[in-house]
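Asker: fold the stuff below for me.
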Amino acid sequence: MKLNFVTGNKYKVMEAKAILGKHGIEVVQVKLEKEEPKEFDLKKVAEMNALFFSKKLGEPVMVEDTGLFFHEYKNFPGNHPKLMYETLGYKGLLKLMDGVKDRRAEFRTVVAWCDGKKVKSFVGSVLGEVTNKIHGEKDDVMPYERIIKIDGEPVTYMSREKKNRISHRAKAFMQLGEYLCK
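Answerer: Next up, the predicted model:
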């Protein structure tokens, strides 16, 4: 089975291929500009984009929307972590967390699949903690992996295999794979 994945992010594609490939699903990256509405509901955003792109391409697609929720800041920045990172950078993010006691941060991903008619969504999450410093600045990883640790280990130092077992996105992809293989 072939499945179009609408994203411009190579890391997300690598993760999807690793997870969904185990289910015999071939992931094909489709680089189209996704709508990034001001909506704060990950599920609504993912489902809206899945329906739109499935109709546009005339084929089944999946899209994902990921949020980062800092417990100290009432779940801010929510589904706008990219904007926050691009605006503040690592130094600004760490400054925001300076002196904060509750450094917990939850990554939550919604993967939405649509065949042109029905939309199905799958949610994965992982709880981590914001580190006090930037790790692995030279490593080729997703931005937040440098300042988040899970079970005490900075994500940037985890093997790809370990990330693909525990990540929020992997959990959602696993659910999608199981659904499509029924």
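
Asker: hey, let's count contacts and neighbours off CA atoms from now on
Answerer: OK.

Asker: geometric centre of the chain: which residue is closest?
Answerer: A centroid search over the chain (C-alpha atoms, centre = their mean) returns residue 66, at 4.1 Å, as the residue closest to the centre.

Asker: my guess is that residue contacts residue 108. True?
Answerer: Yes. In terms of C-alpha atoms under 8 Å, residue 66 counts as a neighbour of residue 108; the distance is 5.6 Å.

Asker: intersection of neighbour lists for these two?
Answerer: Shared contacts of residue 66 and residue 108, defined by C-alpha atoms under 8 Å, 6 or more residues apart in numbering, comprise residue 169.

Asker: before we move on, back to that, where does the residue nearest to the centre of the chain sit: helix, strand or coil?
Answerer: Local secondary structure at residue 66 is given as strand here, using DSSP: H, G, I helix; E, B strand; the rest coil.

Asker: which secondary structure element is home to residue 28?
Answerer: Assessed by DSSP states H and E, residue 28 sits inside strand 26-30.

Asker: packing partners of that strand?
Answerer: Packed against strand 26-30, as judged by 3 or more C-alpha pairs under 8 Å, 6 or more residues apart in numbering; DSSP states H and E, are the following elements: strand 2-6, helix 10-20.

Asker: give the buried residues for the first one.
Answerer: If you call a residue buried by 16 or more other C-alpha atoms under 10 Å, then strand 2-6 has these buried ones: 3, 4, 5, 6.

Asker: also this sequence, please, to line up against the first:
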Amino acid sequence: MKITLCFATNNAHKLEEIQAIWGDSFNLLSLKDINCNEELPETGNTLEANSLQKAQYLYDHYQVNCFADDSGLEVNALNREPGVYSARYAGEQRSHADNMNLLLKNLVGKSDRSAQFRTVITLIQDGKISQFEGAIEGQIIEEQRGTDGFGYDPIFMPEGFDRTFAEMSLEEKGKISHRAKAFEKLMNFLK
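Answerer: Just a heads-up that it's a prediction; the model follows:
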């Protein structure tokens, strides 16, 4: 019998990415599938705290086994910013273009363009909490390249590649991304 889990997100890109990684190994529910229409709380100041807060809210209010993730881009020359504030880096409007433009502006004149994407997943299954982390190192390039992906994908080039995340197919990115690494740990745990 397949395990059923609710993924605490309304982000269609994330759902598509995870479904591609997992295939039909698990029965994956979205927030929409359980009639959760409210914004999940994200007031923590770390990826770990936000991930836990979202999963706990879902488990407490909907009594469903679930997992939540929080991801961030951590740029070394900017003291690991934007980090937990990656989605709102340029303001509450959560504009991918504004976020990328602000990041590129803040990196002008900086020689160290190293960065990492990091994801933390919190699983709550029958009240038991587990966390999993995945990260991928790379560089922030100087101009946007590619049209696939979302967020900072057009300016993030993973280590060992000559293409940005936005220049890779969903399948390619799904094999190497921070999210893929964290979800692989989650999947191995569930098996």
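
Asker: circling back: and of the buried residues of strand 2-6 of structure 1, the nearest to residue 177 of structure 1?
Answerer: Nearest to residue 177 of structure 1 among the buried residues of strand 2-6 of structure 1, counting by C-alpha to C-alpha, is residue 3 at 10.6 Å.

Asker: look up how far residue 61 of structure 2 lies from the equivalent of the closest one over in structure 2.
Answerer: Residue 3 of structure 1 is assigned residue 5 in structure 2 as its aligned equivalent, the criterion being TM-score structural alignment. Plainly put, residue 5 of structure 2 is 15 Å away from residue 61 of structure 2 if you go by C-alpha to C-alpha, to the nearest Å.

Asker: closest to residue 30 of structure 1 out of the helices and strands packed on strand 26-30 of structure 1?
Answerer: Closest of these to residue 30 of structure 1 is strand 2-6, at 4.7 Å (criterion: C-alpha to C-alpha).

Asker: ok, residues contacting that closest one?
Answerer: Defining contact as C-alpha under 8 Å, 6+ apart, one finds that strand 2-6 of structure 1 is touched by 13, 25-32, 34, 53, 59-63.

Asker: hmm, try it at 7 Å
Answerer: 25, 26, 27, 28, 29, 30, 31, 32, 60, 61, 62, 63 (C-alpha atoms under 7 Å, 6 or more residues apart in numbering).

Asker: on that earlier part again, the closest residue to the match of residue 3 of structure 1 other than its chain neighbours - how many residues pack around it?
Answerer: Nearest residue to residue 5 of structure 2, sequence neighbours excluded (C-alpha to C-alpha, 6 or more residues apart in numbering): residue 66, at 5.0 Å. Residues near residue 66 of structure 2, counting by other C-alpha atoms under 10 Å, number 25.

Asker: tally of neighbours for residue 38 of structure 2?
Answerer: 9.

Asker: tell me the counterpart of residue 129 of structure 1 in structure 2.
Answerer: In the superposition onto structure 2, residue 129 of structure 1 corresponds to residue 139 when matched by TM-score structural alignment.

Asker: what's the spacing between its match and residue 77 of structure 2?
Answerer: 11 Å.

Asker: shared neighbours, those two?
Answerer: Common neighbours of residue 139 of structure 2 and residue 77 (criterion: C-alpha under 7 Å, 6+ apart): residue 113.

Asker: so for these two, which sits in the more crowded spot?
Answerer: Neighbours were counted for residue 139 of structure 2 and for residue 77 using other C-alpha under 10 Å; residue 139 has more, 18 against 15.

Asker: thinking the more buried one is in contact with residue 117, fair?
Answerer: No. Using C-alpha atoms under 7 Å as the test, residue 139 of structure 2 is too far from residue 117 to be in contact (10.1 Å).
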